[in-house]
Every structure is written in structure tokens, then in C-alpha cells.
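Novice: Next come a sequence and a model predicted from it.
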Amino acid sequence: MTQPIEVLDKLVREMVREQRSRRRFKYLMWIGTLAVISTTLAVEHFTSDGADAKEITARIDVSGPIAEGEAASAESLKKSIGQAFADTRTKAVVLKINSPGGSPVQAGYVYDEIKRQRGLHTNIKVFAVITDLGASGAYYIASAADEIYADKASLVGSIGVTAASFGYVGVMEKLGVERRAYTAGEHKAFLDPFQPRNADETAFWGEVLRTTHNQFIEAVKAGRGDRLKSADHPELLSGLIWSGQQAQQLGLIDKLGDVDYVAREVVGASKVVDFSTKDNPIDRFAKRIGTSVAQELSMSLGFSGQSLR
């Protein structure tokens, strides 16, 4: 009986030793993680925020759909715009745009905020730089800038409004399915795709879209002024889209160039600082390594939501 007990005792001791070793390794991993994050924060602070620059070009990215809850939401962009104008080093603000557009409401909010900030800070100019795409609501925002730049192959314009859906009436008839919609109000269900189109309701909805389109047109004309060749080219306001080279000829943009060119040659402040709303450093680190440990670390340190970079 003595030998089995000794073997069991050794086994238990080994298990305890292994658990302690794992625990120490886990602590070291946490310490190493914190050290990496601290180093990342320090590097970002001293290299990304232009702390050593007396004058900067403040860059704000307008990327992806312009919609509530997206990176290019009005709430996010207005916050970034306010921060950029408030920085005493800012010589100019550049909107770096790569977006197909989106909500006219969200785009309108951003347009109004740019105009408001330009009125409060008359010494700070705003430039829009379209990269791959600046269409619809994205061009709506761009037209609030003092000048618009793009690449010769960028896609620019699409000054129009759309609302699309499907009609399933024929399919339902073939399947023998009856749609039953109970509403209070004669036209309450006029957008219901399972009911036949009504000529009066279609005309009404068309008028709503035309009203929104006219608001878009007026905003663009107010921003671009006499530079817009719409009198000679009414198709400019029809929803068509143009290359950057064509857009320059039509007055949709002013010149060809990218963000670095604008900062260096136009603004005269080559240090570009990103004021876009980003995930905080902890969240970025968590996404990078893709582990639950990093996610737990983010929560335990109290980081949530987004922060300005």
C-alpha cells in the first residue's frame, strides 16, 4: 500500500506545481499584454497626434455608408469636426471621403455642422478630398467644404434621391396567399409591398422624393456657387455620376489631388493628424489578437464605446 500512496502523493504534487506554473504564466501574459498596450498608447500619443507640430492639417474620414450607427454617422462626424476645429494647432480641416452616400438626414446634419464651424472659425478652411467614391450623400457633405479635390479616376456626384422596394402581389396570387393589413388611415400602408400599387400614392411618394432631391440640389448650389456648371449641364443634378476628370470640368470639384497634396501644397501644414472617431486602443488591440482575454481586459479596465484618436 505504501508505493501507491507515494505515487499518488507525487502525482498531486506535480499537479499543484503545474497549476502554479500555469498561474504564473497567466500573470506574466497579463503583465506583457499591459506592457504592449502601454507602449502602443505611448507611441500613438507621440507619433499620431502631432504633439510636436505647431500647425496641423486635421483629417476626418468619411468612409462607408452615411447612416446612424455607422462609422460615418452624423453623431460621429460632428464630434470629430468639433474636435478638429477646437484644436488650436489646426490650420485647415480635410474631409477624406470614400462613401456611396446614405441617409439625407444624416448628411444634412453634417453639412450644417461644417457650415456652422466655418462661420465660427473663419480662419480655418475646410477641404473635401474624394478618394475612390464621393456619391450622393457623401457629395452632399463635400459640397459644404471651401474646395473639393479628387483623383482623375474618382467617382463623383450622383446628386439624386432613391427609394426602392419589391412588389410581391403577383407571386402571392400565384401561391394563393391573401394579404390582410389592418390600418387606421386610408393611406397608412401605402408602402406595403404585398399590396397593389395605387396611382395617387405613387404620385405622392414621388413628390416626397422630389422635395428631398430639391433640398439636396439647393445645398450643393449653395456650397459650390458659380463653380457648378449646372446651367449648361442640367444632367449634373440628375443622379448621374462622373469621373474626377469630368467632375473638374463640370465644376463638381475644384482640382485633382490627394490628402497629402492638399496638406503640403494648399494648406501649408504637412503634418496630418487624424481626428476621426476610432475604436479606443484597448478595443483595437482586442480585435488584433482576437482573444477573449483581451476582451475581458478591456472591460476590466473600464474602456467602452469609442474615443477620439
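Specialist: Nice, I can see it.
Novice: CA only for contacts and neighbour counts going forward, please
Specialist: OK.
Novice: Phe127 should be in a strand, yeah?
Specialist: Yes - remark: Phe127 belongs to a strand, assigned using DSSP: H, G, I helix; E, B strand; the rest coil.
Novice: Who are the contact partners of it?
Specialist: Taking C-alpha atoms under 8 Å, 6 or more residues apart in numbering as the contact definition, Phe127 lies against 92-95, 145-149.
Novice: Just the buried ones from these?
Specialist: By neighbour count, with 16 or more other C-alpha atoms under 10 Å, the contacts of Phe127 hold 92-95, 145-149 as buried.
Novice: Can you tell me which of the contacts of Phe127 is nearest Thr202?
Specialist: Within these, proximity to Thr202 (C-alpha to C-alpha) peaks at Ala145, which comes in at 35.7 Å.
Novice: Assign the closest one to helix, strand or coil.
Specialist: Applying three-state DSSP: Ala145 is coil.
Novice: sec struct for the nearest residue to Ile253 once chain neighbours are set aside, please.
Specialist: Using C-alpha to C-alpha, 6 or more residues apart in numbering and skipping the chain neighbours, the partner closest in space to Ile253 is Ile148 (4.8 Å). Put simply, Ile148 is strand when judged by three-state DSSP.
Novice: put this beside the first:
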Amino acid sequence: MSLGLRKTLGMVLPIPALRNPPPVVSLVRLNGVIGHVGPLRNGLTLESLREPLDRAFAPKRLDAVALAINSPGGSPVQSALIAERIRELADEKKVRVLAYIEDVGASGGYWLASAADEILVDSSSVVGSIGVVSAGFGFPALLERLGVERRVETAGERKAMLDPFQPRDQAEVERLRGLLTELHENFKEQVRHRRKGRLKASEEELFSGEFWTGRKAVELGLADGLAHLHSDLRQRFGKKLVLRRTQRPRRWFSWRTAATGMPNDWADALLSAAEERALWARYGL
């Protein structure tokens, strides 16, 4: 029966294609170190993820948003900003968020996962590391051996705090530890809030900075179950599931300019790459 005839007869008939629409899930991949990691690498930041996250939550008919997470952590600020944005969109759109940790969801990577309503892991995933670390090097003995004198003038007595070319000052170390403790408390509060009623171990154990396999993380209540993204989504939503993938734009211009830039660009890139490699290596990857 044609649409014109239906109107003529005053009939309202359902359109078969819209009667049982397939489930729709948006997929956002959160891969890599969190934060600004240098000219050759595009780390996970709120700036780089704002548009993909907005597009992921945009469909009017949306059953869930899936986060595929593979991150060793990084900036606590960017971790908090990204997680907060995910929750803002989820609450605004009233959409359930599912996090699937792949190789690693540790430190800031776990912070991102905690923004989800459920956290699913592989039995061999690396999960946890709920802590904060500050690492660096000291060179005062090297300067002395080379006969190099370090000259620093400041306006503000703490401006040169923890200078790697000066001997360690215990008062400055204690001040840094206080800062790290405050950042750690923010992380703990995020986990307490998002995993309320599901944590199954003492805070002393969970918040020690230790990390575990995915199977152990489920036992501790840091994750909700063992599952892989595609098979789990099919089981939840059926074989007719429509999976909408959203991606971050690639920074091809940064690659081009870094390749033809000044030596300082390469030095920054190499240092950034070394720091990133160290983060992954901490979890055996």
C-alpha cells in the first residue's frame, strides 16, 4: 500500500524498517599515555577527546557507549578531566558506559575506566596502580666531577625547588610528598565514589599503588567481570548490534613539522618517547 493511499484512508501503519531498530553502541578507543607527551605523539587529553566523546554520545537512539582502554596512565589532571567529561555526557544523555580494559588499565588508565558503569577485563590484563609517582634524576656529583658550577637566581624562595643539579633538600622532598599525597587522595576519592559498594579489599591494599591481573582485579572489586569487547557486546545486544566507532584526529601536521624542525624538537621528542616507553615498561609491555 502506498503512502498516499494510507493517508487517503486515514490509516497509520508501522513502517517495518523502524519497528525493531537494531541496538546501537558507540565505541571510543582510549589508547596510549595520558597527557601531552611531545611533538611526535598525540597523548590522551580532554582537548583531543572532546569531539570524539561528543560524537559518541550524540545519537538520539543509543543503547550504550563502550570504552576500549589500553593505557599505562600519565597526567592526573587530564585523567580527571576526561573521566569527568565522560560522566557528564553519560548523565546528560542517560546512557550506560561500559569500559573494556585490554592490555593495561593502570594508574590514570584505571582512572578513565572508573568513569564507566561497568569495568570488564581480560584475565591477563594489568589493572590498578592506584597511586601517584614523581620520578627524576640528580646530577650534583656529576657537575662536581666535571668542574661545572651551577648558577641559579630566583625571585621566590621555592622557585628552584627540587633542582636536579642541586643536592636533595629534605624539606623540599617533604613538600613534594605532601603534594603527591593530595593527588593520591583525589584518585582514591574517585575510586571510592565510582566503585562504591563493589570494592572487596581494604583501602590499604587497594590504594597502595600495586597492580594486579584482570582476574585478581575482579576478586578485589576493581573490575566487574572477565569479558572481551566484541563478544560481550554481541551477547548483551545481539548479533544485529550496530557498532559506531569514533576516533581522534591524527596529528599529521605535528609529524611533518617535527621531522623538519630544529634539533630541540628532536630532543623533546626523544625524551618524551623515553618517558612513554618507561610507563609501558613498568607493566611489562
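Specialist: Yes, it's here. Bear in mind that the values here come from a model prediction, so they are computed numbers and not experimental data.
Novice: follow-up on the earlier one: rebuild the buried ones among the contacts of Phe127 of structure 1 as CSV, extending it with distance to Met172 of structure 1.
Specialist: Output for those, formatted as CSV (distance: C-alpha to C-alpha, whole Å):
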residue, distance to Met172 of structure 1
Ala92, 57
Val93, 54
Val94, 51
Leu95, 48
Ala145, 49
Asp146, 53
Glu147, 52
Ile148, 49
Tyr149, 50
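Novice: if we can go back for a sec, counterpart of the residue nearest to Ile253 of structure 1 in structure 2?
Specialist: Aligned by TM-score structural alignment, Ile148 of structure 1 pairs with Ile119 of structure 2.
Novice: who's in contact with that match?
Specialist: 98-101, 113, 222-225 are the contacts of Ile119 of structure 2 under C-alpha under 8 Å, 6+ apart.
Novice: go on, Val95 of structure 2?
Specialist: Listed by C-alpha under 8 Å, 6+ apart, the contact set of Val95 of structure 2 reads 57, 62-65.
Novice: Farthest-apart pair in the residues you listed, please.
Specialist: Using C-alpha to C-alpha, the pair of these lying farthest apart is Phe57 and Asp63, separated by 10.0 Å.
Novice: of these two, who's got more company?
Specialist: Phe57 (23 against 20; other C-alpha atoms under 10 Å).
Novice: Tell me how far the residue mapped onto Asp224 of structure 2 from structure 1 lies from Leu240 of structure 1.
Specialist: Under the alignment (TM-score structural alignment), Asp224 of structure 2 pairs with Asp254 of structure 1. Using C-alpha to C-alpha, to the nearest Å, one obtains 18 Å as the distance from Asp254 of structure 1 to Leu240 of structure 1.
Novice: And these two? Which one has more around it.
Specialist: Taking other C-alpha under 10 Å, Asp254 of structure 1 and Leu240 do not tie; Asp254 has more neighbours (20 against 14).
Novice: Is Gly32 of structure 2 in contact with Leu44, as I believe?
Specialist: Yes - here Gly32 of structure 2 lies in contact with Leu44, judged by C-alpha atoms under 8 Å, at a distance of 6.6 Å.
Novice: Next, the contact list for Arg244 of structure 2, please.
Specialist: Per C-alpha under 8 Å, 6+ apart, neighbours of Arg244 of structure 2: 24-27, 56.
Novice: Give the aligned equivalent of Val169 of structure 1 in structure 2.
Specialist: So Val169 of structure 1 corresponds to Pro140, using TM-score structural alignment.
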